[in-house]
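S.K.: starting from these lines, generate the structure:
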Amino acid sequence: MSTGPAALASVSRTASSLISGEAKEGNPVRNSTGIWSYGLRALVFNLAVVLGLAVSGAGAQAQPKTVLALGDSLTHGYGLDEPEIFPVRLQQALAGAGVEARVVNAGVSGDTSAGGLARLDWALGDPAAAPDLVIVELGANDALRGLDPASTEANLDRILAVLKERGIPALLAGMKAPPNLGADYVARFDALYPRLAEKHGVPFYPFFLDGVAAQPALNQADGMHPNGAGVAIIVERITPLVVRALQ
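M.R.: Modelled structure (predicted):
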């Protein structure tokens, strides 16, 4: 049975015809007893109510959210099987939290903040189908290469500015510089993330590798990329913030 607006309109027209007795010659309503007329009226009314509720319920169903994970190898899933990577695990975690969402993997291994900015338009795709949230996870490779934190900040600043201009919500995931780069570099690099989050007024997850960095059991042999267990911890900790950002 069709439950769309057309079906509901058809029921309404039928109800008017039957109840008013304007149907063609021989209409049972025209020559019926009062009891039959009353019963038919009740039947038509109840059917209209059921169809109306079906139409209302169908229209009220929430559309799935789209989350774009813009990042580097930590997002892309370097060295991991597909079921273990961050976007897949996050999508599952969101479903478990009652949020129907599709998490798009826009991570590129080895990418810097400059690379993320350069491919931002491509990653966002059709403006008419903009994501509901962009998780910005970039900068780890900037630090590993010892790039000037001012350049990293400028690139991330522009990414967040573009998202704001287009009305696309963002969530900034911070990164921390390796201590062997020196106290001055670490201080300058680590400070840029909270500063940008405050400037743009976006949700901020201070350290993407929180609880995972420097934990051999949670990382691959290179000591830099999380293994499946490490990704599970990242997802567990960041999911509540993602859920709030999607509300």
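
S.K.: contacts and neighbour counts: CA atoms only from here.
M.R.: Noted.

S.K.: how many residues are close by the closest residue to residue 224 other than its chain neighbours?
M.R.: Nearest non-adjacent residue to residue 224, counting by C-alpha to C-alpha, 6 or more residues apart in numbering: residue 213, 7.3 Å away. Using other C-alpha atoms under 10 Å, residue 213 has 17 other residues around it.

S.K.: helix or strand: which one has the residue nearest the centre of the chain?
M.R.: Closest to where the C-alpha atoms of the chain average out (C-alpha atoms, centre = their mean) is residue 67, at 3.2 Å. Element membership of residue 67 [criterion: DSSP states H and E] is strand 65-71.

S.K.: sequence B follows; please return its structure for comparison with A:
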Amino acid sequence: MGSSFEAGTVGYGAVAGIRKALMSVIFVCCGFAAAAESVVVAALGDSLTQGYGLIEEQGFVPQMRRWLAEQGADVRLINAGVSGDTTAGGAARVGWTLTPDVDAMIVALGGNDLLRGIDPAVARANLEAILAAAAAADVEVLLVGMEAPGNYGPDYKAAFDAIYPELAAAHDALYAQSFFDGLDAASDPEAALKLMQPDGIHPNAEGVALIVADLGPKVLELVQRASE
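M.R.: Next comes the predicted model:
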């Protein structure tokens, strides 16, 4: 991504910080208390986030919106998922995803890197750029992991699987082990298959509901962090 990307994100972070500070001064000087606003969360991802193969209301973001509302959370969740996107695509567009109103971000990328056999070091660098951009913009992050299949070999799997927990720890981001944990595929593979679309890659509406229920508490924790 290079120094130009990093410089851009740092510049944006400074502007965002100045903007927030000025707004606080305006409200104090005018004697008004700022009204509580919804926490704005951008879901940066690929087809899993975008809702591939499903009618809009069945996708991850709409189902997560409903789940959060049922918990009483005042959240505006933005669908920033792009089908086919890799970690490189996410890094390339994170700057314009992080608009001044965004308070937090869910990052769920890496599945397409796995499908293409992209070097784990490249995926790591891209995800690090995304987390650095979020930090520069003072945006809290939930990093959702992705686990490599065994057919790439143990070295590849170990290197790829380690990316997410290590980057989350390094950047003080919240961490969820896998987007698919809610499907419980390890203990009941046959049941998990029934929760997938015919392509075996994307969850069906019922599968998305289980994924949302599993990730929902982490998203609530993200919202709480962003509210502090």
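
S.K.: TM-score for this pair?
M.R.: Overlay of the two chains. TM-score (TM-score structural alignment, normalised by the length of structure 2): 0.79; 187 aligned residues with a C-alpha RMSD of 1.5 Å.

S.K.: circling back to that earlier point, which other helices and strands contact the strand holding residue 67 of structure 1?
M.R.: Helices and strands touching strand 65-71 of structure 1, by 3 or more C-alpha pairs under 8 Å, 6 or more residues apart in numbering; DSSP states H and E, are strand 101-107, strand 133-137.

S.K.: figure out which of the ones you listed is closest to residue 174 of structure 1.
M.R.: Nearest to residue 174 of structure 1 among those is strand 133-137; the distance by C-alpha to C-alpha comes to 7.0 Å.

S.K.: what comes up buried for the next helix or strand after the closest one?
M.R.: Next along the chain after strand 133-137 of structure 1, taking DSSP H and E as the criterion, comes helix 140-144. With burial defined by 16 or more other C-alpha atoms under 10 Å, the residues of helix 140-144 of structure 1 counted as buried are 140-143.

S.K.: circling back to that earlier point, deepest of the helices and strands packed on strand 65-71 of structure 1, which one?
M.R.: strand 133-137 (a mean of 24; mean count of other C-alpha atoms under 10 Å).

S.K.: give me the mean distance between it and structure 2.
M.R.: Once fitted to structure 2, strand 133-137 of structure 1 is off its aligned match by 0.5 Å on average (mean C-alpha distance after the TM-score superposition for structure 1).

S.K.: contacts for that strand, please.
M.R.: The contact list for strand 133-137 of structure 1, computed with C-alpha atoms under 8 Å, 6 or more residues apart in numbering, reads 66-72, 75, 168-175, 208, 245-246.

S.K.: state the span of structure 2 onto which that strand is aligned.
M.R.: Using TM-score structural alignment, strand 133-137 of structure 1 lines up with residues 104-108 of structure 2.

S.K.: how far out from the middle of the chain is the matching stretch?
M.R.: Distance of stretch 104-108 of structure 2 from its chain centroid, counting by C-alpha atoms, centre = their mean, to the nearest Å, is 2 Å.

S.K.: just stretch 72-87 of structure 1 next, same as before
M.R.: With C-alpha atoms, centre = their mean, you get 18 Å for stretch 72-87 of structure 1.

S.K.: show me the contacts for the residue lying farthest from the centre of structure 1.
M.R.: Relative to the centre of structure 1, the most outlying C-alpha is that of residue 31, 60.0 Å out, by C-alpha atoms, centre = their mean. Neighbour list for residue 31 of structure 1: empty [criterion: C-alpha under 8 Å, 6+ apart].

S.K.: that one and residue 18 of structure 1, how far apart?
M.R.: 12 Å (C-alpha to C-alpha, to the nearest Å).

S.K.: now the residue farthest from the centre of structure 1: how far from residue 158 of structure 1?
M.R.: As judged by C-alpha to C-alpha, residue 31 of structure 1 and residue 158 of structure 1 stand 77 Å apart.

S.K.: and for residue 171 of structure 1?
M.R.: Distance of residue 171 of structure 1 to residue 158 of structure 1, computed by C-alpha to C-alpha: 14 Å.

S.K.: so between these two, which is more surrounded?
M.R.: For the pair residue 171 of structure 1 and residue 158, the greater number of neighbours falls to residue 171 (22 against 14), based on other C-alpha under 10 Å.

S.K.: that one -> structure 2?
M.R.: Residue pairing (TM-score structural alignment): residue 171 of structure 1 is matched to residue 142 of structure 2.

S.K.: hmm, residue 175 and its match touching each other?
M.R.: Yes. Judged on C-alpha atoms under 8 Å, residue 142 of structure 2 makes contact with residue 175 at a distance of 5.6 Å.

S.K.: what do these two both touch?
M.R.: Common neighbours of residue 142 of structure 2 and residue 175 (criterion: C-alpha under 8 Å, 6+ apart): residue 218.

S.K.: against which helices or strands is the helix ranked longest in structure 1 packed?
M.R.: When structure 1 is parsed with DSSP state H, its longest helix is helix 34-60. Judged by 3+ C-alpha pairs under 8 Å, 6+ apart, the packing partners of helix 34-60 of structure 1 are helix 5-20.

S.K.: could you tell me where the helix it packs on falls in structure 2?
M.R.: Counting by TM-score structural alignment, helix 5-20 of structure 1 has no counterpart in structure 2.

S.K.: buried set for that helix?
M.R.: For helix 5-20 of structure 1, the neighbour count (16+ other C-alpha under 10 Å) marks 7-8, 11-12, 15, 18-19 as buried.

S.K.: following it, which helix or strand shows up next?
M.R.: Taking DSSP H and E, what comes next after helix 5-20 of structure 1 is helix 28-31.
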